[in-house]
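K.L.:
give me the fold of what follows.
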Amino acid sequence: MGALTLPTGIGYTAMIAAYARAQEAKQDNPLFVDPLADLFVAAATGLVPGTNLPRLGPIRIDDESLLWDFLSALFCGRTPFFDAHIKQHVGAGIRQIVILAAGLDTRAFRMNLPATTTVYEIDTPEVLDFKAAVLADEQPTATRVAVPADLREDWAGALTAAGFRPNVRTLWLVEGLLMYFDAAAADNLLATISSLSLPANGLLTETIIRKPVMQDVPEIVGSEDEAVTRLFMEAFRTPPYRNVGDWMSSQRWRCDEAVTLAEQLTRVNRPIPEIVRRCAADPFGTVLASSVKLQD
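P.N.:
Reported below is the predicted structural model:
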């Protein structure tokens, strides 16, 4: 297919993440099934949901792409980690979940959350409008509240105005976001979350160990994947700390679990992408973490 024209306001990474989830559902032994991911892909490509997925940027069905090996492993490998922790927190009684930069996340629909659970999805109006149109005929199992807000502005005020209660135990999900924040912005985001959190609140995060550079992926340079690679490299920022536990403790959170993408993929019996293997000596990869708010 030709160049993809995305719906207004929908980011490239959000769409290829949905694409990866749609592909995962077609595996013989999928790590999870997101039955709605196909709908987003169809809305962006014009295909009928359930038909063969088209080629999309670095995505390949018919040949090899080191970049797509990495992106699909990232987008699908991290999902079981966060899903398991969400189930654990809900099982422990948490009934308020906030997803920052929710994008095309469908956990309120696909995870069979209790009806007494409220899921707040924060994202830009354009993303939430597109999502609402695509999912107009779908029903979440939990109460889903869309919160139109820019994370660079007063998103906490918008969240509270939408019904969020800071005095109720909450699980925060910050997935696919912090790698695009510089240290100051990441610190500010964590401080805002902390100001809205009770002790024993949960926080699930995805961070990077260091900012990647083009030299990490020399075989991609010069190929048709180069433009997409540079898109990611230029968007990523230097993380606040190389150790996510240190960062969490700086604002009174205790990191109970932190695993690299490679460790997570090994857990779920999936191959480690060549890009991750190549950078093993000085990794830039994702760290998935679960933390708990401490007493101030």
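
K.L.:
for the rest of this, base every contact and every neighbour count on C-alpha atoms.
P.N.:
Noted.

K.L.:
just the buried residues of stretch 102-113, please?
P.N.:
Neighbour-count burial for stretch 102-113, counted by 16 or more other C-alpha atoms under 10 Å, picks out 102-111, 113.

K.L.:
gap between the two ends of that stretch?
P.N.:
17 Å (C-alpha to C-alpha, to the nearest Å).

K.L.:
here is the second sequence; please produce its structure so I can put it next to the first one:
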Amino acid sequence: MVPLGGGTRGLLLYLFKKGTRGETKRGKQQTWKRWWLSWTLPLPSLFIIKTGQRRRIRFSFLSRTLVLCVALFPYPQDTPKTFTFTSLFPTTCINSFMHCLQLPFPLLFEPSPDNATMSEHENGPLEHPPWPDMKLPERLLTGAIRELHSKIESQWDPLRQSACQTAAGRALWKHAVNDPLADILAGETYLRRLHEKMKNDQINNAREVSGVILAVRTLWFDSKIEAAVSSFEDGEAQVVLLGAGMDTRAYRLSFLKDSHIFEVDFDDVLQVKAALIDAAEKDKHSQVKAKSLTRLAADIREEDWLEKLKQSGYNSERSTVWVLEGILYYLPPSHAMEVLKIIADKCTYTKTVLLADFMNKPSTTLSNSTFQFYSDWPDRLLPSLGFSDVKLSQIGDPDANFGLMNDDPLNLFNKLRSLPRSLQIHPEDGTPCRRLYLVQASGSPIQVLS
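P.N.:
Okay, the predicted model is just below:
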């Protein structure tokens, strides 16, 4: 290895800070991981051969750091090739390398075959995919769990089923999203369906892997909820999840320990969700981390949902974060607007933060029978309703990246971000410019009066 000089280190540090400006701490960590992986890709891939059996050992980016010095040693020409290592391949854990260090036999090294390129290791052999074959947890295969998910598949409409689709995305992107309950809430069918899409994307060298939007969206909402809760100065906060579905933030986010969580959704959704989580009651992850969790059976398309919320303990004078993740575009326009107006009205009473995702008009064409509400300019709509501060992000922006988006200019999200938002059709290929806007809006009595 060649040590980096002080000037080189300084230049790399400057480029890293510039490239991650505006990102959260987690986003910077993910970006650094991506940069490191891209730098180490020219290394060959790692195998161990013992008694004639050749076995691949796959490493995480941390392991590659440790192996880097070892892998670059010259191959000793006069030593028998009993145990052979060649190169590195990204994935799995550091334990494999530590076990190799403790082996009671010498490690010998050889260079990669001349005809083996890193692109073949990265994109190629299907026996070593970045998305390995899915192993379902045993708890998901029990009769009670299968019966609950059979009910979901046969009786729920697309709006309700979207909750399981979101949970599947969080479960399969677990290297980025920490949601230990996601698999049991998603169910076998939705896990396998998304996993198959992800494998096909990898086989076809797709620039975007299925589920990445769900992962980025989840991380964006997590980070914005944390920022909002920490900004409240009046002690205990409230977080209201409208259309909560299979959301588990009350179970997995420790920064909600002083917050009261309200999950609002259809009665059948909340009942099935509670039953699924109860089935995992022996799991340490099924313990609520929030100060309190209240589930409220209500339809936000009806007029009485707010009154029901108040009767369940919601305090209209307490600072509140309203979360509308993956729900607005399923509502009829009149109902979606009414929900937004009700939340905006809270700005006159207390500090209020709205976190929501909006589809633009071309996005609704993905399913005209399912998606109804859209807004091409939510950053103009929300101020007209009473919010005083509105910030809009698109997938791939510095605060909506988290190291999960590559820098390829032909990446779908990068292509969209490079075009004016007013365009409905891509000028080059004629495809619809489908955008998902992640929007943070806030207001308070002081801001309203000013």
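
K.L.:
sorry, back to before: show me which pair in the buried residues of stretch 102-113 of the first structure is furthest apart.
P.N.:
Farthest-apart pair in these is Gly103 and Leu113; separation 18.8 Å (C-alpha to C-alpha).

K.L.:
residue boundaries of the strands in the second structure?
P.N.:
Taking DSSP state E, the strands of the second structure run over residues 47-50, 53-56, 84-85, 108-109, 237-242, 259-265, 292-297, 320-324, 352-359, 389-394, 436-443.

K.L.:
ok, which of those strands comes nearest Thr31 of the second structure?
P.N.:
Per C-alpha to C-alpha, nearest to Thr31 of the second structure of the strands of the second structure: strand 389-394, 17.4 Å.

K.L.:
next, the angle from the closest one to strand 352-359.
P.N.:
If you take axes from the mean of the first three to the mean of the last three C-alpha atoms, to 10 degrees, strand 389-394 of the second structure sits at 30 degrees to strand 352-359.

K.L.:
which outside residues touch strand 389-394 of the second structure?
P.N.:
378-379, 382-383, 399-400, 417, 435-443 (C-alpha atoms under 8 Å, 6 or more residues apart in numbering).

K.L.:
measure the counterpart of Ala84 of the first structure in the second structure to Gly27 of the second structure for me?
P.N.:
Aligned counterpart of Ala84 of the first structure in the second structure: Ser223 (TM-score structural alignment). Applying C-alpha to C-alpha, the value for Ser223 of the second structure to Gly27 of the second structure is 10 Å.

K.L.:
these two: who's more crowded?
P.N.:
The residue with more neighbours, out of Ser223 of the second structure and Gly27, is Gly27; 22 against 17, by other C-alpha atoms under 10 Å.

K.L.:
from Leu404 of the second structure, how far out is that one?
P.N.:
Gly27 of the second structure sits 9 Å away from Leu404 of the second structure, taking C-alpha to C-alpha as the criterion.

K.L.:
next: Val239 of the second structure.
P.N.:
Per C-alpha to C-alpha, Val239 of the second structure is found 27 Å from Leu404 of the second structure.

K.L.:
so those two - more neighbours on which side?
P.N.:
A count of neighbours by other C-alpha under 10 Å puts Val239 above the other of Val239 of the second structure and Leu404, at 24 against 19.

K.L.:
what does that one correspond to in the first structure?
P.N.:
Aligned partner of Val239 of the second structure by TM-score structural alignment: Ile97.

K.L.:
then Arg318 of the second structure?
P.N.:
Residue pairing (TM-score structural alignment): Arg318 of the second structure is matched to Val168 of the first structure.

K.L.:
its match and Pro199 touch, don't they?
P.N.:
No - Val168 of the first structure is beyond contact range of Pro199, at 10.3 Å (criterion: C-alpha atoms under 8 Å).

K.L.:
quick one, helices of the first structure?
P.N.:
In the first structure, the segments counted as helices under DSSP state H are 12-24, 37-45, 66-91, 107-110, 125-134, 155-161, 183-195, 226-235, 244-249, 261-267, 274-278.

K.L.:
can I get the ones you listed in JSON lines with distance to Ile209 of the first structure?
P.N.:
Output for the helices of the first structure, formatted as JSON lines (distance: least, C-alpha to C-alpha, whole Å):
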{"stretch": "helix 12-24", "distance to Ile209 of the first structure": "20"}
{"stretch": "helix 37-45", "distance to Ile209 of the first structure": "29"}
{"stretch": "helix 66-91", "distance to Ile209 of the first structure": "14"}
{"stretch": "helix 107-110", "distance to Ile209 of the first structure": "27"}
{"stretch": "helix 125-134", "distance to Ile209 of the first structure": "28"}
{"stretch": "helix 155-161", "distance to Ile209 of the first structure": "27"}
{"stretch": "helix 183-195", "distance to Ile209 of the first structure": "12"}
{"stretch": "helix 226-235", "distance to Ile209 of the first structure": "14"}
{"stretch": "helix 244-249", "distance to Ile209 of the first structure": "8"}
{"stretch": "helix 261-267", "distance to Ile209 of the first structure": "11"}
{"stretch": "helix 274-278", "distance to Ile209 of the first structure": "12"}
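
K.L.:
closest one to Asp296 of the first structure among the ones you listed?
P.N.:
For these, proximity to Asp296 of the first structure was assessed by C-alpha to C-alpha; helix 183-195 is nearest, at 9.6 Å.

K.L.:
now that closest one: which residue numbers in the second structure?
P.N.:
Taking TM-score structural alignment, helix 183-195 of the first structure hits residues 333-345 over in the second structure.

K.L.:
that stretch vs the first structure - mean distance after superposition?
P.N.:
For stretch 333-345 of the second structure, the mean distance to aligned residues of the first structure following superposition is 1.8 Å (mean C-alpha distance after the TM-score superposition for the first structure).
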